[in-house]
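Asker: here's a sequence, model it:
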Amino acid sequence: MKRKTGRYSGYIRPIQILIDLIFLNLLVLICMRPAMSNFGYHTIISVFWLAISYYSGFYEVYRYTKETQILGKLIKQFFFISLVTFAYVGYKYKYVTTDEVWDYTFTCFAAVAFLKFSIFYLLRKYRLFYGGNLRNVVILGNGKSVEELAYFFNDNPDYGYNLMKIFDLKTNKKESLEEACIYVLDNKVDEIYGSLNSLSNSNVEDLINFADNNLKTIKLLPDNKNTLLRNLAVEYYGYIPIISLRIIPLEKEVNKRFKRIFDIVFSVLIIFFILSWLTPLLAILIKLDSKGPVFFKQRRNGLNYEEFICYKFRSMRLNPIADLEQVQKNDPRITRLGRFLRKSSIDELPQFFNVLLGDMSVVGPRPHMVSHTEMYAKSVDKFMVRHFIKPGITGLAQINGYRGEVETEKDIINRVRFDIFYLENWTILLDLKIIFKTVINAIKGEEKAY
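Answerer: The predicted structure is shown next:
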């Protein structure tokens, strides 16, 4: 099972950020005096640009974002940038005139605005003329709001929504919903839009469970704005309000990039300062302890349920059931050295290569072997939600006692509960807290580390 949506390339926003920074720094040479082009100013303007854009959501522009909203983001961004520039000039270069600063600010505004709107409109043309960057959608329900949304999708092909079917649910609602779910799976539908006017609470709950367990996005369509609930994300397609049921911070491009940079830096430090000398030493000890390779490789499911090869230091004797059965307490397959490696979690260190390659993150839901993932996906409610983000070397579930062998149904249910909490409440501070507690637990030793 693979999930591919019509999201545009993840390289567009980083490239846009880079070009914006080039504009900001190069235009200093054109619009300001040469003395302004110095390391101090370039550093300050670049850092403040990134910080302001992060908190203002400057780069959070979506296919349904209005041009007026983009303009508002530009005005807000450059209002603060102009304050930073005036403050710096006033403090250090009293001979630089106000006109020079305004010329620089307006020129930068025009250049960045041209780039931002060009990308926005080019993506629309790309969807319209080439059919790219599409998201397949279905609508469940009937009524005025459904008709308006269907008209919006059909009348605005440049938004990139491909309305495949409407299930009106007017007759035999239960069978119609079952038919819709089968259709969604068989036709690679990305998003499900349900009208609250046509769905009961139990219908909504069933649809949410279906979407979560099959990695589909579900959004609800209210007939009355006043019925909107708290803590749900509200987006507007034109003037039509749409409710998003789950907010995942790591879906924001800036958060995703920030976490990726953190992962790269952290994994490089571990590889350079620890694995560079530890790997040759452990290679000798592993070889002396038992026959077989130094590294254990296993297929696991990661982001969007895609499979990848997970690396560990080999801690077991070669056996034919390594990919089928989890390690148990006092497992005879574990070598003498392996017991120490597993108890100290040192066997997991090669996964920092997985982090560097982009298959994993330092922190995230722990990936399971493929055979177990397929089993849990069928038996554990919302298990598939974990695959909306990259798996991690450690995670919130692991530091709360749910690591290692799944002994009871309660273990896997609680593991999923912690994983979903993590993906809905991610912050970099939470990552740092999990890493710190993981190190402490590794030093102290854990009961289920076997």
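Asker: could you use CA atoms for every contact and neighbour count after this?
Answerer: Fine.
Asker: and the most far-flung residue of the chain relative to its centre, how far is that from Met36?
Answerer: In terms of distance from the mean C-alpha position of the chain, Tyr95 ranks first, at 47.1 Å (Cα atoms, centre = their mean). For Tyr95, the distance to Met36 equals 11 Å [Cα to Cα, to the nearest Å].
Asker: got a list of what Leu281 touches?
Answerer: Neighbour list for Leu281: empty [criterion: Cα atoms under 8 Å, 6 or more residues apart in numbering].
Asker: hang on, it in a strand?
Answerer: No - assessed with DSSP: H, G, I helix; E, B strand; the rest coil, Leu281 is helix; it does not lie in a strand.
Asker: where do the strands sit along the stretch 1-150 of the chain?
Answerer: Under the criterion DSSP state E, counting those that start in this stretch, strands of the stretch 1-150 of the chain are mapped to 135-140.
Asker: for the top helix by length along the chain, buried residues please.
Answerer: As assigned by DSSP state H, the longest helix anywhere in the chain is helix 98-130. Using 16 or more other Cα atoms under 10 Å as the test for burial, helix 98-130 gives 101-105, 107-109, 112-113, 116, 120, 123-128.
Asker: what do you get for stretch 367-379?
Answerer: Those would be 367-370, 372-373, 376, for stretch 367-379 by 16+ other Cα under 10 Å.
Asker: another sequence for comparison is provided below:
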Amino acid sequence: MDAREALVPPNPRDRKKAGLAFPDRRRTPRPPLAEIRRGGKLNLLPPIVVTGAVRMIEFLIVTVLGFAIYLGYVEQKDESLHLVYLVAVVIAATANMAIVQALNLYQMQAFSGFVRGFTRTAFAWTMVMAGMMALAFFVKVGADFSRVWIAGWYVSGLIALFGERLALSLLAKRWIREGRLYRRAVIVGGGAEAEQLIKALEASADTDIRIVGIFDDRGPDRVSPLVAGYPKLGNIDELVEFARNSRLDLLIVSLPVTAETRLLQLLKKLWVLPVDIRLSAHTNKLRFRPRTYSYIGNVPFIDISDKPIADWDYVKKWLFDKAVATLAVIVLAPVMLLIALAIKLGSKGPVLFRQKRLGFNNEQIDVYKFRTMYAEATDAEASKLVTKDDPRVTRVGRFLRKTSLDELPQFFNVVKGDLSLVGPRPHALKAKAADKLYADAVDGYFARHRVKPGVTGWAQINGWRGETDTQEKILRRVEHDLYYIENWSVTFDLYILLMTPFALIKGDNAY
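Answerer: Reported below is the predicted structural model:
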């Protein structure tokens, strides 16, 4: 399994489409873990988002061209036909989208083949225009439409769709080489069950996964170093570390449903990861109704856990974060300048304080704050939390911490992409509840890192902010964070943002 094979789709049919050979994995030595990690640095492009974007682009191409030609040529002769032409344009664009969909040209596999894709797209567009002219003839409204407009729209549409499908095929081929159109998956559990599962996946058409390897706690005397040609990469603890340092989209557990105790042990370790978790069901004798299962190709699985905020939800949250954070930076710029001036006049040292904190998937990020302590007393690792009347805090800093105005520079973190507007608050590396590190004080603490941390959050507006001098406080905070993750929506984010100022007025526990 060399670096080239790391980009090979598991499906033989997809391998042919990618133009790649069939390496003999059985005689390939186990690759270094670092090499496999390097193959997964780029983010997955969710198929539902890519196909949705292509639909939207082609709908806009047809609509904009049709109405633009009308405005440039026909409107000069008769301005009373705005509505007639607009309706015709929208109907044609919708019909084109429907025919392209029926021809399966909005599937990921169709994007990389330009000749076949454009030929069928041109056929669909021709059918739409022929249908429009036939409909206009039979309902006797053909005289209302300009022949120059129809011809110009048809030709310009073909040219624009040609360019769009050519660019799409080039992008798709690049994304295939980079592995961005396939979910990176690992099999949890080796042995005969894993081998049968892998063979079923490779024999199934239209799978969207690329198997990276196997993880199993059992030793080489019980699990072979190669399972169906794929290497065993480590045990379950190493899997958690692997997922922290490489892109991983899917965990497939190949244990039988009847192994309840073992499944619970595994899931207790794995549910903190921001990935989809599926339980293989293709060898189970106990069968449920079809709607109970999800499928990868033709292989059935039972859904155990889903990656939070995925697909279009991720896009909506990203747009919401960028738009609101950019607006906040512009509106609050005068306030931040005044705060910076007050800090400079109040004590020596820099205006901003940069602190390492744990972000999405336990990645370390630099979080910006206004400096609230004397420069010589700052604690970058938060090994000692700030308490009431803490002598390390400056007079200006006390006011900023009480009102949370010291957090305003974190809007720049949101624009940068390290933080979200709303989410679990990022904690310092050595933050403690009483005398315990947060991860030791709360079982499953790292599950809160399945999404990006936020400037504000559900826990904060419910009073769980500030000092964590007891284990109970951090426990309640984490419970609220997990509730937010499981119940996220844009409306929920907006509600938390609107309630944040009222929560700050109380100022409880913030020193």
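Asker: quick one on the thing from earlier: relative to Tyr11 of the first structure, which of the buried residues of stretch 367-379 of the first structure is nearest.
Answerer: The nearest member of those to Tyr11 of the first structure, counting by Cα to Cα, is Pro367 at 25.9 Å.
Asker: how about that closest one, what's its partner in the second structure?
Answerer: The equivalent of Pro367 of the first structure in the second structure is Pro426 (alignment by TM-score structural alignment).
Asker: in contact with that match, which residues?
Answerer: Contact partners of Pro426 of the second structure, counting by Cα under 8 Å, 6+ apart, are 357-359, 453-454.
Asker: contacts only, for Ser82 of the first structure.
Answerer: Contacts of Ser82 of the first structure by Cα under 8 Å, 6+ apart are 101, 105.
Asker: any idea how far Asn301 of the first structure is from it?
Answerer: In this view, Ser82 of the first structure and Asn301 of the first structure are 47 Å apart by Cα to Cα.
Asker: what about the strands in the stretch 351-450 of the first structure?
Answerer: With DSSP E, counting those that start in this stretch as the criterion, the stretch 351-450 of the first structure has strands spanning 361-363, 392-394.
Asker: just say which of those strands is most tucked in.
Answerer: Among the strands of the stretch 351-450 of the first structure, judged by mean count of other Cα atoms under 10 Å, the one packed with the most neighbours on average is strand 361-363 (a mean of 26).
Asker: who does that strand touch, helix- and strand-wise?
Answerer: helix 253-270, helix 351-357, strand 392-394, helix 428-444 (3 or more Cα pairs under 8 Å, 6 or more residues apart in numbering; DSSP states H and E).
Asker: average offset between it and the second structure?
Answerer: Once the two models are superposed, strand 361-363 of the first structure sits on average 0.6 Å from its counterpart in the second structure (mean Cα distance after the TM-score superposition for the first structure).
Asker: quick one: contacts of that strand?
Answerer: 260, 263, 266-267, 352, 354-355, 390-395, 431, 434-435.
Asker: next one: stretch 303-313 of the first structure
Answerer: Applying Cα under 8 Å, 6+ apart, the set of residues contacting stretch 303-313 of the first structure is 1-4, 215, 294-302, 346-351, 353-354, 359, 370, 384, 387-391.
Asker: now do 6 Å
Answerer: The contact list for stretch 303-313 of the first structure (Cα atoms under 6 Å, 6 or more residues apart in numbering) reads 2-3, 295-301, 347-348, 350-351, 387-390.
Asker: any of the residues you listed buried? List them.
Answerer: Buried members of the contacts of stretch 303-313 of the first structure, counted by 16+ other Cα under 10 Å: 3, 295-296, 298-301, 347-348, 350-351, 387-390.
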